[in-house]
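[1] the following block contains a protein sequence and its predicted model.
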Amino acid sequence: MRQLILGGARSGKSRLAQERATAINKPVIYIATADAGDAEMQQRIALHRSDRPAEWRVKEVPIDLPQALSELSGSGETVLVDCLTLWLTNLLLKDLSVMQQGMQDMIAVVTAFKGDLILVSNEVGWGIVPMGELSRQFQDNTGRLHQELAKIAERVTLSVAGIPLDVKTEKQVGL
């Protein structure tokens, strides 16, 4: 099953994703997309590492996420990606066209993915429209990616204050 978990910063989405990955009761591969560019981000990464079970395999994939997912499709492992917004940021900092190509590649890979996949991402579209062009490009493209992934995923959950709200479930898609 493909799951998309969305929420704001510190909304409990990563914890929820980890709980769901554990509940599937298969080996887990955790794909981290963060790039530790400063001390504060290094602290955030350390916190996430301490929260994960030690037996999980971890792959750090700041750029080539669609390729990594393609290689893991059908592996029998539960794949947890945390998080798509950091990955999109990494792509956008290279170039807008790189980000847009990455989004197309991600949609194709998730559509074809065989097995259990949990995608975590920040919902960034509930605030004001940013003043800067780069920020607007990020917000717009993140929203577009979320919409496409929500169409594909069998389950979509919004995490608010640590409370999961199912937006789409298997029953709603006739499974």
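    Here it is on my side, so go on.
[2] switch to C-alpha atoms for all contacts and neighbour counts from now on
    Noted.
[3] identify the residues contacting Ile29.
    By CA atoms under 8 Å, 6 or more residues apart in numbering, the contact set of Ile29 is 56-59, 77-80.
[4] try 7 Å this time
    56-58, 77-80 (CA atoms under 7 Å, 6 or more residues apart in numbering).
[5] looking at these, which is nearest Ser135?
    Nearest to Ser135 among the contacts of Ile29 is Leu80, at 26.3 Å by CA to CA.
[6] doesn't the closest one belong to a strand?
    Yes. Per DSSP: H, G, I helix; E, B strand; the rest coil, Leu80 lies within a strand segment.
[7] I'd like to know which of the contacts of Ile29 are buried.
    58, 77-80 (16 or more other CA atoms under 10 Å).
[8] presented hereafter is structure B, for comparison with structure A:
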Amino acid sequence: MPSLFVIGGARSGKSRYAQQRAEDSGLAPRYIATAQAFDAEMTVRIARHQAERDARWQTVDAPLDLPHAIAAHAAPDRVLLVDCLTLWLSNLMLAERHMAAALDDLGQAVAGAAGLVILVSNEVGQGIVPDNALARRFRDEAGWANQRMAAVCDEAVLVCAGLPLKLK
């Protein structure tokens, strides 16, 4: 089945675009959430995202083992919306996981999935150079991950100011 990579900056409309594409597919939607509510602000963000999805959606939490969640929930009659890749990368970094191996596993899971897989990610490399080593490492890891997932997916779309631009 095809796969779609959706990338954009903060508040670009990428999640809304990806959700609309999932709903328009006519397949049974599953939301694979990578966020973790470590503080009140993140709890509010998660609740807002949940409120934007109707009863058709089932949610799967996968803050660390995203490849397994994709493999376990993919089906020919289902669309998986993964939101988002950069939060997953943050979780991996905090857990001190091996990034390259995790990305290899994710690429294999997406490529081998039955049904449609939509990956959402943040473009974090178009701003200023971060002033600390951890933030620079995150920016670099996200850039490499975005390149790898855009290459794996059949289609890639950049969303800017709510407008989609097909890249691939």
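    The structure has been received and is ready for your questions. This is a predicted model, so every value here is computed, not measured.
[9] could I get the TM-score for this pair?
    Superposed pair, TM-score by TM-score structural alignment, normalised by the length of structure 2: 0.94. Supporting alignment: 167 aligned residues with a CA RMSD of 1.2 Å.
[10] related to what we said a few turns ago, got the contacts of Ile29 of structure 1 as a markdown table, with distance to Asn141 of structure 1 columns?
    Formatted as a markdown table, the contacts of Ile29 of structure 1 follow (distance: CA to CA, whole Å):
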| residue | distance to Asn141 of structure 1 |
| --- | --- |
| Trp56 | 31 |
| Arg57 | 30 |
| Val58 | 27 |
| Glu77 | 29 |
| Thr78 | 27 |
| Val79 | 23 |
| Leu80 | 22 |
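[11] closest to Ala112 of structure 1 out of those?
    Distances from Ala112 of structure 1 to the contacts of Ile29 of structure 1, taken by CA to CA, are shortest for Val79, at 14.0 Å.
[12] isn't that closest one up against Leu119?
    No. Counting by CA atoms under 7 Å, Val79 of structure 1 does not reach Leu119; the two are 8.4 Å apart.
[13] and the helices in structure 2?
    Secondary structure of structure 2 (DSSP state H): helices at 14-24, 40-51, 66-73, 85-94, 99-112, 133-152.
[14] what residues of the longest one count as buried?
    What that stands for is helix 133-152 of structure 2. Here helix 133-152 of structure 2 shows 138-139, 141-143, 145-146, 149-150, 152 as buried, counting by 16+ other CA under 10 Å.
[15] repeat for the fifth one
    Of the residues in helix 99-112 of structure 2, those scored as buried under the neighbour-count criterion (16+ other CA under 10 Å) are 102-103, 105-107, 109-111.
[16] likewise the third one?
    Buried residues in helix 66-73 of structure 2, defined by neighbour count with 16+ other CA under 10 Å: 66-67, 69-71, 73.
[17] do the same with the fourth one
    When neighbours are counted by 16+ other CA under 10 Å, the buried residues of helix 85-94 of structure 2 are found to be 85-93.
[18] the first one too?
    Residues of helix 14-24 of structure 2 classed as buried by neighbour count (16+ other CA under 10 Å): 14-15, 17-19, 22-23.
[19] what comes into contact with that helix?
    6-8, 29, 79, 81, 118, 120, 159.
[20] which of those residues fall within strands?
    Taking DSSP state E as the definition of strands, these contribute 6-8, 29, 79, 81, 118, 120, 159.
[21] who wins on neighbours among those residues?
    In terms of neighbour count, Val6 stands highest of those at 31 neighbours, by other CA atoms under 10 Å.
[22] between the buried residues of helix 14-24 of structure 2, which is nearest Ala33 of structure 2?
    Ser15 (11.7 Å).
[23] farthest residue from the center of structure 1?
    Relative to the centre of structure 1, the most outlying C-alpha is that of Met131, 25.4 Å out, by CA atoms, centre = their mean.
[24] if we can go back for a sec, save the helices of structure 2 as CSV, and put in distance to Pro164 of structure 2 too.
    Listed next are those as CSV, based on distance: least, CA to CA, whole Å:
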stretch, distance to Pro164 of structure 2
helix 14-24, 8
helix 40-51, 20
helix 66-73, 25
helix 85-94, 18
helix 99-112, 22
helix 133-152, 15
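[25] tell me which of the ones you listed sits nearest to Pro2 of structure 2.
    helix 99-112 (8.6 Å).
[26] which elements pack onto that closest one?
    helix 66-73, helix 133-152 (3 or more CA pairs under 7 Å, 6 or more residues apart in numbering; DSSP states H and E).
[27] which residues does it contact?
    Under CA under 7 Å, 6+ apart, the answer for helix 99-112 of structure 2 is 66-67, 70-71, 117, 145, 149, 152.
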